[in-house]
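Novice: Coordinates for the following, if possible.
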Amino acid sequence: MLNYDPLACLPSSEELPDSDDTPVDNELQDLIPGLLKTLLAMAWPERMDWFFGVDMGIYYDPDLPPIVPDGFLSLGVERFYDENLRPSYVLWEERKVPILALEVISQNYRGEYSTKKAEYAKLGILYYVVYNPFRRRKPRLEVYKLINGDYTALEDGSPVWLPEIGLGIGMERGTYLGIPREWLYWYDRQGQRLLTPEEQAKFAQQQAQEVQQRAELLAQRLRSLGIDPDSLT
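Specialist: Predicted coordinates:
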């Protein structure tokens, strides 16, 4: 009896192009999803069942070019395959549709409100996040959820809680890589945003300084009482 494996007839991620050769329009399309990926790596250091792609192709049909979000999150997949990492995200290999897709709008629209939105809905991506830093009158951050095959805008405001992910997503001003501006962040259930690596390092330094100051004050008090603090060690 012939055993037929349809997956064996499809190209693998190693055989497919890892880029559509379309350059990003500005740095934010790399930096914003890159920050979200970094924050996840710090929030989920022990978890190995997630993957966040930045400017990476999602292959959903072997006869069509990939769709390339600025960022996307998948849960329930291997975080790393090997030291060479993923060249692309191939749905017939991963067996998991991303749970979230992110688009950062540039001054040149690339179908984020039309064709890409429709494609993500067709793929079944649960959340579609659009950040438009150039907006003044409309919300700059929009979060959509797939309900009955169509995207429905969730409530305005920041952050927006995403229960299937266990985090919220929102925007506020901060500094990342020395750049002060409005950034997108992940938030916990209490609405507290996750700290960047720089902020965590600064917080640890401040704590160390406070401990040192308390130790010096205690030593001064002991000396005022005629006790040599060094004799207590």
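Novice: use CA for all of it now, contacts and neighbours both
Specialist: OK.
Novice: Contacts for the helix or strand encompassing residue 32, please.
Specialist: Using DSSP states H and E, residue 32 maps to helix 28-43. By Cα atoms under 8 Å, 6 or more residues apart in numbering, the residues outside helix 28-43 that reach it are 24, 52-55, 70-71, 102-106, 176, 183-186, 194-197.
Novice: Tell me which stretches of this structure form helices.
Specialist: With DSSP state H as the criterion, the chain has helices at 28-43, 91-94, 115-123, 197-224.
Novice: Make TSV from those helices and add distance to residue 76 to it.
Specialist: Below are these laid out as TSV (distance: least, Cα to Cα, whole Å):
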stretch	distance to residue 76
helix 28-43	15
helix 91-94	9
helix 115-123	17
helix 197-224	25
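Novice: rewinding a little: just the buried subset of the contacts of helix 28-43, written out for ChimeraX, thanks.
Specialist: Selecting only the buried entries of the contacts of helix 28-43 in ChimeraX, with 16 or more other Cα atoms under 10 Å as the criterion:
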select :52,53,54,55,70,71,102,103,104,105,106,176,183,184,185,186,194,195,196
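Novice: now the other sequence, so there's something to compare against:
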Amino acid sequence: MVTQQSNKSDVFYPETDGKPMADNTKQFRWIVVIEQNLEWLFADNADVFVAGDLLWYPVEGNNRLSTAPDAMVVFGRPKGDRGSYQQWKENNIPPQVVFEVLSPGNTQREMERKLLFYHSYGVEEYYVYDPDRIRLEGWIRSEDGMLDRIESMLGWVSPRLGIRFELGAELQLFRPDGISFFSFAEINQLLDQERQRAEQAEQQLAQERQRAEQAEQRAHQMAERLRSLGIDPEAL
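Specialist: Now for the predicted structure:
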């Protein structure tokens, strides 16, 4: 009896795990704040990929082994849209930094599984923020290859990202230049401004296109007029 072996290239990798990105508005706001600010922090670096709630498959051929960090940063991979992060298609580079934002629905067992996953598949820095308890935890990969808990996150500076963590009434994050991360309200305002600029640019382009069409139409009418007078416009 001959047993057929499945081809790894035939394996289907879903682009969603069927779970919502966030369980509540507070968790959603913090995911957006962290992911968007990281996007802007590395906007000028073409080889840093930032994503939020994107399924990460670390092993080719295994579509059951995956997780979707609330935010992740991958150094050494180009920006661009992806349906999922399939590591074997990304020079086998795992996300070096991941963030999780907790909601009341997250269980201790679930978070222990996530920690084990990130330890097993190459994450260098792992940060967890609980916005309800105002609690921040972090892990960093040590020389012996283990993800070790960071003793104190107050004033901690990420080796990879260069950002500083502080805790007050809520989590505070600072860029390497000392500027604080934009808030959720500020992000919405910036995105509205970007949308308005895009709409204005589109309107301007449409106006320029209309003027060009009108000029072409006038030139055509003039040429026809000259021909009616027996003048060849090509000879002018």
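Novice: Superposing both, give me the TM-score.
Specialist: The TM-score (TM-score structural alignment, normalised by the length of structure 1) is 0.65; 177 aligned residues with a Cα RMSD of 2.8 Å.
Novice: Name the residues of the helix holding residue 32 of structure 1 that are buried.
Specialist: 28-37, 39-41.
Novice: Nearest to residue 153 of structure 1, out of the helices of structure 1?
Specialist: helix 115-123 (12.1 Å; Cα to Cα).
Novice: And the contacts of that closest one?
Specialist: Applying Cα under 8 Å, 6+ apart, the set of residues contacting helix 115-123 of structure 1 is 60, 67, 97, 101, 111, 128, 146, 149, 150, 151.
Novice: Under the alignment, what does the fourth one map to in structure 2?
Specialist: Aligning on TM-score structural alignment places residue 101 of structure 1 opposite residue 98 in structure 2.
Novice: Show me the residue at the heart of structure 2, geometrically.
Specialist: residue 51 (2.4 Å; Cα atoms, centre = their mean).
Novice: What lines up with it in structure 1?
Specialist: Match for residue 51 of structure 2 (TM-score structural alignment): residue 53.
Novice: ok, back up a step: ranking the helices of structure 1 by burial, who's on top?
Specialist: Of those, the one with the most neighbours on average (mean count of other Cα atoms under 10 Å) is helix 28-43, at a mean of 18.
Novice: Mean distance of that helix to its aligned residues in structure 2, please.
Specialist: By mean Cα distance after the TM-score superposition for structure 1, the fitted helix 28-43 of structure 1 averages 2.4 Å away from its aligned residues in structure 2.
Novice: Pick the one among the contacts of helix 115-123 of structure 1 closest to residue 206 of structure 1.
Specialist: residue 101 (36.2 Å).
Novice: how much space is there between that closest one and residue 27 of structure 1?
Specialist: Residue 101 of structure 1 sits 18 Å away from residue 27 of structure 1, going by Cα to Cα, to the nearest Å.
Novice: picking that back up, ok, the match of residue 51 of structure 2 - contacts?
Specialist: Neighbours of residue 53 of structure 1 in contact, by Cα under 8 Å, 6+ apart: 37, 71, 72, 73.
Novice: What about the third one, how many residues nearby?
Specialist: The burial count assigned to residue 72 of structure 1 is 27, neighbours taken as other Cα atoms under 10 Å.
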